[in-house]
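*Asks:* Make a model of this:
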Amino acid sequence: MRTAIVGAVLLVLGGIAVATGLLPVPEAVELWDRVWPILLFVVAITVVTELAAEAGVFTVLAQQTARWGRGRAWVLWLLVVVVAALSTIFLSLDTTAVLLTPVVIVMARHAGLNPLPFALTTVWMANAGSLLLPVSNLTNLLAQHAMGDPTPAAFAALMLAPALVAMIVPMVVVFVIARKSLLVRYETGEEDGIEDRVLFWISGAVVVALVPLLVSGLPVWLPTSIATVVLGVVFLVRRRSVLRFGLVPWQLVLLASGLFLFIEALHAAGLATLMATVSGTGESPLALLRLSLTGLVGANAIDNLPAYLALEPVADSPARLAALLIGVNAGPLITPWASLATLLWHQRLTSFDVEIRWSRYMLLGLIVAPVTVVLATLALSATV
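*Replies:* All right, here's what the predicted structure looks like:
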């Protein structure tokens, strides 16, 4: 409920900005045109994952992964690291946050392990691991265009060193802080039977079909909306009691709507100009660090996408664009609103009754985000 309250307050503040003329109505309408596909995707993908979880899809995936771990928690964790990295690189950070988080939670519980290290691995890899390919993050696609549309291979060549650093540093931190939970053995436990095999196989097929469609070039809201309708009809026929209003993440939608409107009002008030002023110029190691750290601060203050858009005009070379991406991709590990992936991840945790205090999350992020961004930027400066 606190999420909904914060979202409502931000919507009111944004509404005041529109009513007073601080945020012109045409700009608010343009914002809505950009935002509604994102919000529709959030609703659709959340409903799909909820229904797939009800059908037992994630339970079966988790059980299989637990068997591959062969009773060693650290091996199981490394499997999660690899899968999260591949999912983020090839399918995008939002897909990792939404689809992988339920799997790792169910997997950890099935093995009798603490799910928090696995969940933290997922969200940190989803953000920090999204540097390598254009499809990994929407900011990358924008930067690719600003670079003159290099091929994915050329883009990856530029980003390879910082991407590796950005993936490794947070995972080292996770292992260090969770080593007592990971250096243990586990029993896989008994297999959970599938209650309805028709539901299971149809839900599994929908999820499998959905994954490539998310990177097919189609607007992501379209295949996820179709998947929602398909699963909704199947559940209506076979397990109607599952279909309820609570499947819709209305609190998250309210918060995201409020954030988008409030951030746009801040832009109109001159925040973008201020950020551009402090980001500096040049391609020396210190200049690139200044830009990436400005991106880090901006992402955690106002969300990574508007932070990127605010700073793109001063990132006037491939090296500076790469530094900016390091800041806005690997840096959003501190505040809950720093990226949509983090909000989606937390909504998945809540739906599975896994609690993590935002104060603890932010404290850990304050430690790992600056170190990751600085080291990744130094790796960039050593290779350009």
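*Asks:* switch to C-alpha atoms for all contacts and neighbour counts from now on
*Replies:* Noted.
*Asks:* Find the residue at the geometric middle of the protein.
*Replies:* Centroid-nearest residue in the chain: A341, 2.2 Å away (criterion: Cα atoms, centre = their mean).
*Asks:* which SS state does the residue nearest to A111 when sequence neighbours are not counted fall under?
*Replies:* Spatial nearest neighbour of A111, chain neighbours left out: T188 (4.8 Å); criterion: Cα to Cα, 6 or more residues apart in numbering. Following DSSP: H, G, I helix; E, B strand; the rest coil, the label given to T188 is coil.
*Asks:* quick check: longest helix of the protein.
*Replies:* helix 25-55 (DSSP state H).
*Asks:* Check which residues of it are buried.
*Replies:* Buried residues in helix 25-55, counted by 16 or more other Cα atoms under 10 Å: 28, 38-55.
*Asks:* Stretch 184-192 too?
*Replies:* Those buried within stretch 184-192 under the rule 16+ other Cα under 10 Å are R185, Y186, T188.
*Asks:* Equivalent analysis for stretch 361-378, please.
*Replies:* So, applying 16+ other Cα under 10 Å, buried residues of stretch 361-378: 362, 364-366, 368-378.
*Asks:* same deal with stretch 6-16?
*Replies:* Buried residues in stretch 6-16 (16+ other Cα under 10 Å): V6, G7, A8, V9, L10, L11, L13, G14, G15.
*Asks:* Out of those, flag the one nearest to E195.
*Replies:* G7 (37.9 Å; Cα to Cα).
*Asks:* For the closest one, list the residues it contacts.
*Replies:* The neighbours of G7, taking Cα atoms under 8 Å, 6 or more residues apart in numbering as the test, are Q251, L254, L255, A256, S257, G258, L259.
*Asks:* neighbours of the residue lying closest to it once chain neighbours are set aside, just the number please.
*Replies:* Nearest residue to G7 in three dimensions, chain neighbours excluded: L255, at 3.6 Å (Cα to Cα, 6+ apart). L255 is flanked by 22 other residues according to other Cα atoms under 10 Å.
*Asks:* what sits up against the helix or strand where L255 lies?
*Replies:* Here L255 sits within helix 250-268, counting by DSSP states H and E. Outside of helix 250-268, the residues within contact range by Cα under 8 Å, 6+ apart are 1, 3-4, 6-15, 17-18, 22-23, 28, 31, 35, 39, 42-43, 302, 306, 337, 340, 343-344, 347.
*Asks:* structure for this one too, so we can compare:
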Amino acid sequence: MTTSTASLLREAVPVVALLALLAVAYAHPRRRVEAGVSVGAAALALSVGLLGTEEAWTAVRDLLAVAGFLAAILVVSQVCERAGLFAVAAAALTRGGAGPVRLFTGAFVLAAAVTAVLSLDATVVLLTPLVLAAARATRASPEPGTYACLRMANSASLLLPVSNLTNLLAMSSLSLTFAGFALTMAPVLAAVLVVEYAGLRLLFRRQLRPVAHAGAVPSSSPHSPAGPAQTDDARPAVPAAAVALMLAGFAVTSPLGVEPVWVAGVTAAALVGWAARHRLLGARGALEAAHLEFVLFVLALGVVVAAIATGFLGELVGELLPGSTDLRGLLVIALLATALANLVTNLSATLLLVPLVAPLGDAAVLAALLGLNIGSGLTLTGSLANLLWRRTLLRDGERPDLAGFHRVSLTLTPVSLLVAVGVLAVLT
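*Replies:* Model (predicted):
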């Protein structure tokens, strides 16, 4: 075996490990299986010697704060769901005999807000079923509202550092504070929201025609939006206030160098204590909500991608990067990020790409995030959120059409991405 062949085989091993991780993420097996594959994939990537023990520990250490934040925010989202916060918000969509357009608009705004504040996972897993139930309540087509959730899960995650793990991973490479990030990305998001809303209205114009009669969701429906809204229970107000305080905490502590994980952790602990007193969520339920196996997956992914970055793929990506951050340069970065996201999912692509573009400055990193967030909506495998959205609908008796998915994604994603890059170029 020649030296070049042996080197190629060594570099192929971490790629195999990455494929194993992605297969687990797509299949979503039992928690023990997911944890076992994560540990095995990291060990496999280390076995070929492309990455030393110290380098592997550095990769894990750099991700600990992000992984901890993920666990905390998942717990916060679960308490919000158990307290009925999402159901109350969804119930508002059907009040007063809301027509299809009003229902869609409300779902669009609500999905954007949930994504920005509680992350995209909350939108696709917790909010989407309630939007689906609201559509059934008014006998409207479920497609406009559920696709609004999907599109916002990716595109609306631009606003805050905590809206998407990709943003959190990139924050260490940016000179921006929490508030600075939000102020920079707000005009970009505003332009993207206009494109997405107008595009969805156009694509689903037939489904948004008024329906003749509106019914009611049966009381036995597990996702009935009418449930919590019909009671005098003030419980949803508590997690809503906690989330508002958490956001304020992010903004206040960011200039002081405090990681978001600490603020989210305190919020999660406080809400779990409150939920336990009201018998909404116990310690075991909180531990399950944290999805520690997915946290382990994120850490393993960091090790595997760090090994890949030392090989040919890292070199190839480095060669494709532009030397400037003018409009053309930002567009190249965003397109490269989009291609990588849809090849290996946006989380893996972030770990690979962001360290390479960081030397080019904040504008380059933000352009990469445009591709990693908006661009990941191009294909079903571009982000885990897309796959979770599909799985959520299948669980609730809806089968999203693959051709229909790509009709929407291939129409809207390129336009949204180009508009976002153009606004970013003007701002920076």
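*Asks:* and A157 of structure 1, how far is that from V43 of structure 1?
*Replies:* The spacing between A157 of structure 1 and V43 of structure 1, counted by Cα to Cα, to the nearest Å, is 35 Å.
*Asks:* Neighbour-wise, which one of the contacts of G7 of structure 1 leads?
*Replies:* Busiest of these [other Cα under 10 Å] is A256, holding 25 neighbours.
*Asks:* pretty sure P162 of structure 1 contacts A379?
*Replies:* Yes: with contact defined as Cα atoms under 8 Å, P162 of structure 1 counts as touching A379 (5.4 Å).
*Asks:* Looking at the two, which is more packed in?
*Replies:* A count of neighbours by other Cα under 10 Å puts P162 above the other of P162 of structure 1 and A379, at 31 against 20.
*Asks:* Of the buried residues of stretch 184-192 of structure 1, which is the nearest to A323 of structure 1?
*Replies:* Distances from A323 of structure 1 to the buried residues of stretch 184-192 of structure 1, taken as Cα to Cα, are shortest for R185 (40.7 Å).
*Asks:* for the stretch 151-300 of structure 1, what spans make up the helices?
*Replies:* 152-177, 179-182, 197-213, 221-238, 250-268, 271-278, 285-302 (DSSP state H, counting those that start in this stretch).
*Asks:* on that earlier part again, residues contacting the residue nearest to the centre of structure 1?
*Replies:* L93, D94, A97, V98, V123, A126, N127.
*Asks:* from those, which two are the most distant?
*Replies:* The most widely separated members of the contacts of A341 of structure 1, counting by Cα to Cα, are V98 and N127 (12.6 Å).
*Asks:* Compare those two and say which is more crowded by neighbours.
*Replies:* Remark: of V98 of structure 1 and N127, N127 carries more neighbours, 31 against 27, as counted by other Cα under 10 Å.
*Asks:* What residue in structure 2 is paired with that one?
*Replies:* Matched to structure 2 by TM-score structural alignment, N127 of structure 1 sits across from N154.
*Asks:* where's its match, which helix or strand?
*Replies:* For N154 of structure 2, the element it lies in under DSSP H and E is helix 143-155.
*Asks:* Show me what secondary structure element comes after that helix.
*Replies:* Downstream of helix 143-155 of structure 2, the first helix or strand assigned by DSSP H and E is helix 165-171.
*Asks:* ok, average deviation of that following helix from structure 1?
*Replies:* By mean Cα distance after the TM-score superposition for structure 1, the fitted helix 165-171 of structure 2 averages 6.0 Å away from its aligned residues in structure 1.
*Asks:* who's in contact with that helix?
*Replies:* If you take Cα under 8 Å, 6+ apart as the criterion, helix 165-171 of structure 2 is touched by 63, 66, 70, 158, 160-162, 346-347, 350-351, 354, 365, 369, 372-373.
*Asks:* same question, stretch 130-143 of structure 2
*Replies:* Stretch 130-143 of structure 2 is contacted from outside by 86-87, 90-91, 93-94, 97-100, 103, 107, 145-146, 204, 207-208, 211, 213-217, 223-225, using Cα under 8 Å, 6+ apart.
*Asks:* Stretch 228-241 of structure 2 too?
*Replies:* Here stretch 228-241 of structure 2 makes contact (Cα under 8 Å, 6+ apart) with V79, C80, A83, G84, L85, A87, V88, A91, L271.
*Asks:* For the first one, which residues are in contact?
*Replies:* This points to V79 of structure 2. Neighbouring residues of V79 of structure 2 by Cα under 8 Å, 6+ apart: P239, L271, V272, A275, L280, L281.
*Asks:* Tell me, how many residues neighbour the third one?
*Replies:* To tie it back to what came earlier, the one meant is V272 of structure 2. That count, for V272 of structure 2 with other Cα under 10 Å as the rule, works out to 23.
*Asks:* Could you measure from it over to V114 of structure 2?
*Replies:* Between V272 of structure 2 and V114 of structure 2 the distance is 20 Å, computed by Cα to Cα.
*Asks:* and the gap between A269 of structure 1 and P24 of structure 1?
*Replies:* Look at A269 of structure 1 and P24 of structure 1: by Cα to Cα, they are 11 Å apart.
*Asks:* from the chain's centre, how far out does stretch 117-133 of structure 1 sit?
*Replies:* Offset of stretch 117-133 of structure 1 from its chain centre (Cα atoms, centre = their mean, to the nearest Å): 8 Å.
*Asks:* Apologies, that question was intended for stretch 64-73 of structure 1.
*Replies:* Distance of stretch 64-73 of structure 1 from its chain centroid, counting by Cα atoms, centre = their mean, is 25 Å.
*Asks:* what does stretch 186-196 of structure 2 give?
*Replies:* Offset of stretch 186-196 of structure 2 from its chain centre (Cα atoms, centre = their mean): 17 Å.
*Asks:* Likewise for stretch 73-93 of structure 1?
*Replies:* Relative to its chain's centre, stretch 73-93 of structure 1 lies at 13 Å (Cα atoms, centre = their mean).
*Asks:* Name all residues that make contact with L193 of structure 2.
*Replies:* Counting by Cα under 8 Å, 6+ apart, L193 of structure 2 touches S155, A156.
*Asks:* how about it, what's its match in structure 1?
*Replies:* L193 of structure 2 maps onto M167 in structure 1 when the alignment is built from TM-score structural alignment.
*Asks:* ok so, going back, mind picking the two most distant members of the contacts of helix 165-171 of structure 2?
*Replies:* Using Cα to Cα, the contacts of helix 165-171 of structure 2 span at most 21.2 Å, a distance reached by L70 and V365.
*Asks:* if I look at P134 of structure 1, how far off is F155 of structure 1?
*Replies:* Distance of P134 of structure 1 to F155 of structure 1, given as Cα to Cα: 7 Å.
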